[in-house]
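Student: My questions are about this predicted structure, shown below with the sequence.
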Amino acid sequence: MPGTAQHTPRSHQNSATPHSTTTRSHRAAGSDSAGSNSTTHLLGPGYRPAPAETTHTDLAVRGTLPPQLDGTFLRIGANPRGEHDPAVRHAFAGPGMVHGLRLGGGRAHWYRSRLLRDDALARELGELPVPGPRHGRAGEVNANLVRHAGRTLAVTDGALPLVLDADLRTVARTDFDATLPGGFCAHPLTDPVTGELHAVTVDPAGGAAVLLTVDTAGRVRAARPVPVKGRPWMHAFALTARHTVLFDLPVAHDAAEARAGSPVPLAWQPDRDARIGVVPRERPDAAPLWLDLPPCFVFHPVNAFEDAEGRITVDVIRHERAFDRDRLHPSESAPTLWRWTLDPREGAVVERQLDARVQEFPRIDERRTGLPHRYAFTVELVPGDGAALCGPALLRHDLVAGRTDRHAFGPGRQGGEAVFVPRHATAPEGDGWLLTLVYDPAADRSELLVLDTADFTGPPVAVVPLPVRVPHGFHAQWVPTGW
């Protein structure tokens, strides 16, 4: 990785090499002003919605699927119905669609796609509404997938999770046995030590972020409010062994966008502070510590951990801004990999850019969630591409050795978020396989790639060609059989 240099807080976007800076904590007032719209990016053919649900069985395999891969690879994204015009439709809007490939015994048994049944879609299809409670935000669930307490859940910010069966059908809406007081979030995290599921959601009335802990039986055992100003969009957060790390950044709910009918009423608010919060996980009486940052936005942190002296390391994909000039697409600036080192005793944050390549969708070996990590896997993006959901290569960052390896998909081919599967339960960190969907525009088809991390830059050990195109989506998940 390149070396570091000093920078001013607003110089990140234009840098070609990594930088570092320090800021100190204080409180200041925000505002509700928003940036102006910019010209939208027209997206390529890989973003067209799938026209219908489909199932295909007994798929061909090139190469050899490792026998240890016994489970289902899942990918979720928005799949708008009817006329799709990315110049006027928000990139995050549309009913969710889940795509799945069932692997086992060295075979690819099936691929299927299923639309997630929110109430509006059920009415459109003439179906009965999905059973379950109806509090929380109504509407589409299309952001992410998580497996917890024996259930596969589709989740999004503010809405109740949807429960999926093994064939990807929507079978219920859940509030965790009436223990969830409001909506849920798009990026819950599982503590690998306790097995509990953690989430952060923002009260729709504003004024508080709510930190949720869901126990291993699937019931909310703690819901802790943390005061915030207005309604920031806390799309994600991070965990350490002892703390929850909150991102209170300048993207927030925008009343004017909501009145105009935006399905995703978010906007960059330049007068709003950017700050990071540190909240003790098991001390509900302890006040959160807020540390100021230069203005930025984080859709996806990599991971966080703390040392014996109480310093907290947070690795993130950092955007200079989001939903400012372009209210419809998520990447009007060039996101890159950064490390924030928080020193609660000094009230300071040291920022350092780890890699200057444009990238998003970070994943780690999730056995290291909240613990020191060595490897991060990201999707390399094309600079200036407002789509931001796919790119020409995967990157593997060795954050200890300071080395980055690149796996290119081939000319014109575009891949999305990869999910890591360890070779076995006690394998060393990062030893296993990466699974990702890659779209080939020349054939207008997609395929599942299986990469062995022992030969990350080499050819895939297995490829499962699909008879259809899978639209570029948001997030991927692996559900082992019998888990």
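Tutor: Nice, I can see it. Numbers count the residues shown, from 1 in each chain.
Student: Going by C-alpha atoms from here, please, whenever you check contacts or count neighbours.
Tutor: OK.
Student: Check which residues of stretch 397-417 are buried.
Tutor: His397, Asp398, Arg406, His407, Ala408, Phe409, Arg413, Gln414, Gly415, Gly416, Glu417 (16 or more other CA atoms under 10 Å).
Student: Quick one: distance of that stretch to the chain centre.
Tutor: 18 Å (CA atoms, centre = their mean, to the nearest Å).
Student: now swap in stretch 433-448 and tell me
Tutor: That offset, for stretch 433-448, works out to 20 Å (CA atoms, centre = their mean).
Student: What of stretch 84-98?
Tutor: Using CA atoms, centre = their mean, the offset of stretch 84-98 from its chain centre is 17 Å.
Student: Check stretch 275-295 too.
Tutor: 22 Å.
Student: Now do the end-to-end distance for it.
Tutor: End-to-end distance for stretch 275-295: 8 Å, by CA to CA, to the nearest Å.
Student: Over to stretch 228-243?
Tutor: Distance between the boundary residues of stretch 228-243 (CA to CA) amounts to 18 Å.
Student: Repeat that for stretch 154-174.
Tutor: 10 Å.
Student: Next up, a structure to set beside the first:
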Amino acid sequence: MPPTNASAPVTEEVTAYDLPVSGTLPPELNGRYLRNGPNALGLDDPGASSLFLGTGMVHGVRLRDGRAEWYRNRWVRSAMVAQALGEQPRPGPVFEGMDFASNTHVIGHAGRTLALVESGPRPYELSDDLETVGPFDFGGTLPAGYAAHTKLDPRTGELHAITYRWGRPDAVEHIVVGADALVSSAREVPVTGGPMMHDFALTGKYVILYDLPVIASTDAAGGSTVPYAWDDTHGARLGLLPRDGSGVRWLDIEPCWIYHTLNAYDDGDRVVIDVIRYPQAFDMAKFEGTGTPTLHRFTVDLTGGKVAEQRLHDRAQEFPRVDERVVSAPHRYGYTAVSTTVPAGVEDLQDLDDDAFGSVLLKHDLVRGTVETHGFGRDAAVGEAVFVPSSAGAAEDDGYVMAFVHDPDRGASDLVILAAQDFTGAPIATVHLPVRVPLGFHGSWIPSGDLS
């Protein structure tokens, strides 16, 4: 049987130094690997029974000079969390009373470390060693709430986001933050029904919006679930919002649900968008759809106003990532994690294949149309992987793929580092953590240049 505790919350904060390493850490890996996810404080935590509403906990490993200097895990101190831990609330600008311990993503921008969540709350800033500084509003320039997913344009240094919130069903907002950590642009885009926009896509010319049938729902509001539900009457469409400031262009697509974007780019009079697509109704309460989430491509014909759809790979998968240097530009490679969805009718998990428990990462070569697989063992558990280039000028797949992997034999987790160009080979380094890192959401590699 697979481990039953791979997603269970941990109960304490840990700091450990000089972590043991199997293999050899590349000396050029100088920075922090951070990952965020829900980790309830206890059974009394309002988010204890919800994947979305659990208190955020950031886990991190600091690498430098071929050593793993430290591991830390810290709860994000919203006012409620600080009070529960017997601490004073951190000062900072909370928007419309929406104070939440961000549990979805953690990024670095302009020398700051930011924990993110969607649908209204502002980010929480963290120190280099993951202590909570306080809510962050980009120097007073953020007009409202923020988002769980951002896209950094590597050519301009601008950080893009699409924000939405349950209490504002008639519009979403495109926020651009400059390299100076100040909001340089905030544009409202009218919508109806309050669609949930967990992610979006960015090209050199466009911001791509996903207006899909998961919308604000008063029936779902309250309790231990998020206030959004599938609505067959809403329809589905892609919105092309020109980055030059002109109005959005909407194009209809078949009803589906999209959590995450791999990447997108302009291709002459076309726009190419690669995503993980759920083909049928998505149940927000159970965090699952009735179809298989697959890597999928939308190709927008700008002249004819049509959208072509193509499934790129049949395997169930999620958490797509690319080399961040190619965001908004043509990409060749992408990395995903095999989905842990259990097929209908399967009652004995021993009947499933070895890779059914989220113990497999995939590397897609989208030029050749090939896929490489790296498995971590039947009872292991791996989530999202992050690509790190070996140098600033390295080729797109010349670098490393890293992820937290639960080791059931130790009852703890490892930070596993693969050579991207030898993806199926043995890890080049494995950092052995003293504790388990619960399966969570998203993370980032923040190089030393982003550290204070």
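Tutor: That came through fine. Note that the coordinates shown come from a computational prediction; the quantities given were computed from them, not determined experimentally.
Student: picking that back up, can you tell me which of the buried residues of stretch 397-417 of the first structure end up in helices?
Tutor: Using DSSP state H, no member of those falls within helices.
Student: Sort out which of those residues are in strands and list them.
Tutor: His397, Asp398, Arg406, His407, Ala408, Gln414, Gly415 (DSSP state E).
Student: picking that back up, make JSON lines out of the buried residues of stretch 397-417 of the first structure and add distance to Gly370 of the first structure.
Tutor: Formatted as JSON lines, those follow (distance: CA to CA, whole Å):
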{"residue": "His397", "distance to Gly370 of the first structure": "18"}
{"residue": "Asp398", "distance to Gly370 of the first structure": "17"}
{"residue": "Arg406", "distance to Gly370 of the first structure": "26"}
{"residue": "His407", "distance to Gly370 of the first structure": "27"}
{"residue": "Ala408", "distance to Gly370 of the first structure": "30"}
{"residue": "Phe409", "distance to Gly370 of the first structure": "31"}
{"residue": "Arg413", "distance to Gly370 of the first structure": "34"}
{"residue": "Gln414", "distance to Gly370 of the first structure": "30"}
{"residue": "Gly415", "distance to Gly370 of the first structure": "27"}
{"residue": "Gly416", "distance to Gly370 of the first structure": "24"}
{"residue": "Glu417", "distance to Gly370 of the first structure": "20"}
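Student: Find the pair from those with maximum spatial separation.
Tutor: Greatest spatial distance among these (CA to CA): Asp398 and Arg413, at 24.8 Å.
Student: Look at Thr55 of the first structure and give its secondary structure.
Tutor: strand (DSSP: H, G, I helix; E, B strand; the rest coil).
Student: what does Leu152 of the second structure align to in the first structure?
Tutor: Leu152 of the second structure maps onto Thr190 in the first structure when the alignment is built from TM-score structural alignment.
Student: give me every residue that touches the closest residue to its match other than its chain neighbours.
Tutor: In this structure, Thr190 of the first structure finds its nearest non-sequential neighbour in Leu197, 4.5 Å apart by CA to CA, 6 or more residues apart in numbering. Leu197 of the first structure is in contact with His148, Pro188, Leu189, Thr190, Asp191, Thr213, Val214, Asp215, Thr216, counting by CA atoms under 8 Å, 6 or more residues apart in numbering.
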